[in-house]
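1. here's a sequence, model it:
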Amino acid sequence: MAYEMSVHAQDPKVGRVGVVLDAIAHASKESGDYEHVDIAVAYASTKGVRLLKERLSSGAWTASTKRFLVSIDFGFTQPNALKALSELDNSEVRIPNARAVLDSSVLRPPSAFHAKIFMFGGEEWKDLRALIVGSANVTASALSTGAEVVTKQIWRNNSSRTVAWEHLKRAKPVVDWFEDTWDSADLLADVLDEYRQRYRALPKPRIPPEETTRTTRVFLASPTEHVITGILPVQLAAAKSLWVDGSSIIRNRKPRPGNQLNTPRGTRVFFGFDSRNVSKNTTLGYVEIRISGHDYVKKRSIRFADNGMDIIGLPIPERYGVGTYQDTILIFTRDPTHARFTLTVTDQAGLADRRAAAANNVELSMSHGRRYGLLF
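-> Model (predicted):
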């Protein structure tokens, strides 16, 4: 038997977005042809269920027997999320303490149900193949954009008398707890209609509080209305610095060096502009940019060009001690004042130093291979 344990920290402030969902998907994949899935969470939302369903689309997930323990404590779980979970193939949902919660005028439980576990395996505890324990509910925020930490454990080729077997035995209390809680929980069909009525009577908005954050709304933005969605705009909005390979400077000042930089569509988000679709040749707005050691240059435009890229208007290079931007590395860093950025013109060695000093860095590539990235 082989045993693997890893810890996964998700935090959009340092660019770690979608980490929890990745960990769950990896556990599902590494579990092979598992037959049973047991999940217990405090809260669930319709958007969280959708993310989970879209990501776990393997044959094993579809064919497996799925059991969900989800609380309705304080009215945070959306009724439609419970219904969506129950409509998954081979799925059953039960509600811990449901009757006691519904007997409370404010949906307060006798004791809060706050467990978060995801288990993939067989019918018996010794067939457990993957276990995730941590802070994440089945909400879009918890799975993608909230600050969360989970521990993932995976067992392969189960057999006794190994070190991994000892680790597996330590997981048995979690399996036993799930079974005991499952046996005492209320059937969803017995409480859903009443809970839906009580939920509708709650003060608006009836959205899990964690899903009202700007970060989660950016992550869930409609791909038909925005040029970029999902992880990248969240990272762009949070990054301290953006670096771009300067091998595609527009030669707009011939014969003098150019000062317009092609960047991927959506880069505008780093500079504080919305990611919504606009027509080509639209000026999105202006920022102030200074070369390190010089004053700010006002009205540097950010424009969505007819080539489908976001073009940044840079300071005139020779006025600020720069021979050319071509074939350099350009690092834009947010300054404390809104819409102000410091531009460092450097090389690969300078970029390596900045990356080494960052809390996290994300390297990206444009469609034609030119590199860019984010520093946190």
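2. from here on, just use CA atoms for contacts and neighbour counts.
-> Will do.
3. tell me the secondary structure at residue 204.
-> For residue 204, the assignment made with DSSP: H, G, I helix; E, B strand; the rest coil gives coil.
4. any idea how far the nearest residue to residue 363 once chain neighbours are set aside lies from residue 244?
-> Once flanking residues are discounted, residue 363 sits nearest to residue 373: 4.3 Å by CA to CA, 6 or more residues apart in numbering. Using CA to CA, to the nearest Å, residue 373 is found at 7 Å from residue 244.
5. the two: who's more crowded?
-> A count of neighbours by other CA atoms under 10 Å puts residue 244 above the other of residue 373 and residue 244, at 23 against 18.
6. one step back: am I right that the residue nearest to residue 363 sits in a helix?
-> No. Using three-state DSSP, the assignment for residue 373 is strand, not a helix.
7. contact partners for it?
-> 242-244, 361-365 (CA atoms under 8 Å, 6 or more residues apart in numbering).
8. inside strands: which ones of those residues?
-> Among the contacts of residue 373, the members falling in strands (DSSP state E) are 242-244, 361-365.
9. which of those count as buried?
-> 242-244, 361-362 (16 or more other CA atoms under 10 Å).
10. and those residues, which two are the farthest apart?
-> Farthest-apart pair in these is 244 and 361; separation 13.1 Å (CA to CA).
11. can you list the buried residues in stretch 151-159?
-> 151-156, 158.
12. hang on, isn't residue 372 packed against residue 348?
-> No. Between residue 372 and residue 348 there is no contact under CA atoms under 8 Å: 11.9 Å.
13. ok, the two, which is more surrounded?
-> A count of neighbours by other CA under 10 Å puts residue 372 above the other of residue 372 and residue 348, at 20 against 11.
14. for that one, which residues are in contact?
-> 242-245, 363-366.
15. in JSON lines, list those residues along with distance to residue 229.
-> Shown next, in JSON lines, are those (distance: CA to CA, whole Å):
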{"residue": "242", "distance to residue 229": "18"}
{"residue": "243", "distance to residue 229": "20"}
{"residue": "244", "distance to residue 229": "20"}
{"residue": "245", "distance to residue 229": "23"}
{"residue": "363", "distance to residue 229": "17"}
{"residue": "364", "distance to residue 229": "15"}
{"residue": "365", "distance to residue 229": "16"}
{"residue": "366", "distance to residue 229": "16"}
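16. please provide the structure for the following sequence as well, for comparison with the first:
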Amino acid sequence: MKLKAFIQSAENHPTTLAELRRAHEWAETEQFLGLYAYATQSGAIAFDLAFGSDFWDQVPSQWLFGIDYGRTQPQALRFLIERSNVEVRIHDGAWVVERNGFLPRRDFHMKAGFLTNSTKSRFGMVVGSGNFSSNGLRQAAECGASLHAATTMEFKKTFRSAFRAAKDLWEAATPVEDILDSYEERWAASAALEAPEPEAPAPNYDELEVFWIEAGYVTRNRGPDKPGNQIDMPRGMNRYFGFNAPDNLAVNSVIGEVTFEPPAGGPVTNNLRLGNNMMEKISLPIPETHGFDMYDGKVLVFSPQGGHYRMWALEAEDFESAFGHRLASVRVTKSGRRYGHIE
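-> This next block holds a predicted model:
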């Protein structure tokens, strides 16, 4: 058996996602079982980018997630169940979905993936601290280990008992289809970021120090194997960027130039324009060259600095922890993405 420990984000060490991919290629996976405490939209997109349509088409996969405390995003669950050969279950889901705050009877903290090929007697396991979010799978500082058993006897002596215990958890769990509509409804109603009353006044844009928008799903404008970097924003959001576009602006007109200051790679200047769908479109800095892993499922945060805009891409939970107590009015796009400013 081969065992490899790694520290994600350390130089010359792989990511959790890369180790999952390596185990998959070695095992020529016939069956995948993934168990994670929670799932985010960014995690689902990151996995999809790394494994591609061939994985979904060729490998039956079973997924077990927790919804403890409402950390799992319904968008992530819907994305996964729309793939081929996928079954998703929720740990103690029928009970947790009915509890205020989605409080569990017992916390579900699993973070493991099993990749098995019984025909060729190859068995892989990747376990660690990273959850099923883009940060947990490839960006944040995490630790983990991958195990490869090349014979059935090796598998039996090492992690077969863990695999069987994981299967038992999955078998006992609630099919996601039984509770997803209810979970999504209750999750949205309990979200910390609540929409304002319709008559909420517009902010004084000249005085804003921080504003934000949920990216949602980002179209893969750079190709199917790369995270997208072009997002739509609601009509009028140009005011947050210091413009005042007229209401009768023609489609495909350039509203102005926006210069971003991302965490790495230097400033990037792109046009903000009005698209054919009457949304305001902007191309953001290329994720992999400017300190981001992706924008999908993240909350984009902007801070005006001398005519430029410093920016961050945060997981929703991290955004709410950092800024939830400072939110001013929260607005909602027609597609349900939220945005606003921070006081």
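17. quick check: TM-score for this pair?
-> Superposed pair, TM-score by TM-score structural alignment, normalised by the length of the second structure: 0.55. Supporting alignment: 217 aligned residues with a CA RMSD of 3.4 Å.
18. in TSV: the contacts of residue 373 of the first structure, plus distance to residue 119 of the first structure.
-> TSV is the format used below for the contacts of residue 373 of the first structure (distance: CA to CA, whole Å):
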residue	distance to residue 119 of the first structure
242	39
243	40
244	42
361	31
362	30
363	32
364	33
365	35
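19. between the residues you listed, which sits nearest residue 195 of the first structure?
-> Of these, the one sitting nearest to residue 195 of the first structure (CA to CA) turns out to be residue 362, at 43.4 Å.
20. which position in the second structure pairs with residue 135 of the first structure?
-> Counting by TM-score structural alignment, residue 135 of the first structure lines up with residue 129 in the second structure.
21. thinking its match is in contact with residue 135, fair?
-> No. The pair residue 129 of the second structure / residue 135 is not scored as a contact, 11.0 Å apart, by CA under 8 Å.
22. coming back round to it: redo the buried residues of stretch 151-159 of the first structure as JSON lines? Include distance to residue 11 of the first structure and secondary structure.
-> Listed next are those as JSON lines, based on distance: CA to CA, whole Å; DSSP: H, G, I helix; E, B strand; the rest coil:
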{"residue": "151", "distance to residue 11 of the first structure": "15", "secondary structure": "strand"}
{"residue": "152", "distance to residue 11 of the first structure": "17", "secondary structure": "strand"}
{"residue": "153", "distance to residue 11 of the first structure": "21", "secondary structure": "strand"}
{"residue": "154", "distance to residue 11 of the first structure": "23", "secondary structure": "strand"}
{"residue": "155", "distance to residue 11 of the first structure": "27", "secondary structure": "strand"}
{"residue": "156", "distance to residue 11 of the first structure": "29", "secondary structure": "strand"}
{"residue": "158", "distance to residue 11 of the first structure": "34", "secondary structure": "coil"}
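23. okay, these in TSV with distance to residue 165 of the first structure next?
-> Formatted as TSV, those follow (distance: CA to CA, whole Å):
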residue	distance to residue 165 of the first structure
151	18
152	16
153	12
154	11
155	9
156	10
158	7
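24. from the residues you listed, which two are the most distant?
-> 151 and 158 (20.0 Å).
25. residue 19 of the second structure maps to what in the first structure?
-> By TM-score structural alignment, residue 19 of the second structure lines up with residue 23 in the first structure.
26. what helices or strands is the helix or strand harbouring that match leaning on?
-> Assigned by DSSP states H and E, residue 23 of the first structure falls within helix 19-30. Judged by 3 or more CA pairs under 8 Å, 6 or more residues apart in numbering; DSSP states H and E, helix 19-30 of the first structure is in contact with strand 2-10, helix 46-55, strand 117-121, strand 130-134, strand 148-156.
27. and that helix, what's buried?
-> For helix 19-30 of the first structure, a neighbour-count test (16+ other CA under 10 Å) marks 19-21, 23-25, 27-30 as buried.
28. can you map out the strands along the stretch 101-250 of the second structure?
-> With DSSP state E, counting those that start in this stretch as the criterion, the stretch 101-250 of the second structure has strands at 111-117, 122-128, 142-149, 174-175, 210-214, 230-233.
29. closest one to residue 99 of the second structure among those strands?
-> Residue 99 of the second structure lies closest to strand 174-175 among the strands of the stretch 101-250 of the second structure, at 15.1 Å (CA to CA).
30. how big's the offset between the closest one and the first structure?
-> Overlaying the first structure shows strand 174-175 of the second structure at a mean distance of 0.7 Å from the equivalent residues (mean CA distance after the TM-score superposition for the first structure).
31. find me the equivalent region of that strand in the first structure.
-> Across the first structure, the stretch matching strand 174-175 of the second structure (TM-score structural alignment) is residues 186-187.
32. and residue 169 of the first structure, what's its match in the second structure?
-> Matched to the second structure by TM-score structural alignment, residue 169 of the first structure sits across from residue 157.
33. separation between its match and residue 149 of the second structure?
-> Taken as CA to CA, the span from residue 157 of the second structure to residue 149 of the second structure is 9 Å.
34. do the same with residue 118 of the second structure
-> 11 Å.
35. how about residue 133 of the second structure?
-> Remark: distance between residue 133 of the second structure and residue 149 of the second structure (CA to CA) = 27 Å.
36. burial count for residue 197 of the first structure?
-> Neighbour tally, residue 197 of the first structure, other CA under 10 Å: 11.
37. ok, back up a step: out of the strands of the stretch 101-250 of the second structure, flag the one nearest residue 83 of the second structure.
-> That would be strand 174-175 among those, by CA to CA, at 15.6 Å.
38. other SSEs contacting the closest one?
-> Contacts defined by 3+ CA pairs under 8 Å, 6+ apart place strand 174-175 of the second structure against strand 86-90.
39. after superposition, how close is the strand it packs on to the first structure?
-> Strand 86-90 of the second structure sits 0.4 Å off on average (mean CA distance after the TM-score superposition for the first structure).
40. quick one: the next helix or strand after that strand aligns where in the first structure?
-> Sequence order places helix 93-96 as the next helix or strand after strand 86-90 of the second structure, per DSSP H and E. Aligned by TM-score structural alignment, helix 93-96 of the second structure falls on residues 98-101 of the first structure.
41. buried residues in that stretch?
-> 98-99, 101.
42. same deal with stretch 156-166 of the second structure?
-> Of the residues in stretch 156-166 of the second structure, those buried (16+ other CA under 10 Å) are 159-160, 163, 166.
43. tell me how far residue 70 of the second structure lies from residue 95 of the second structure.
-> Residue 70 of the second structure is 13 Å from residue 95 of the second structure, by CA to CA.
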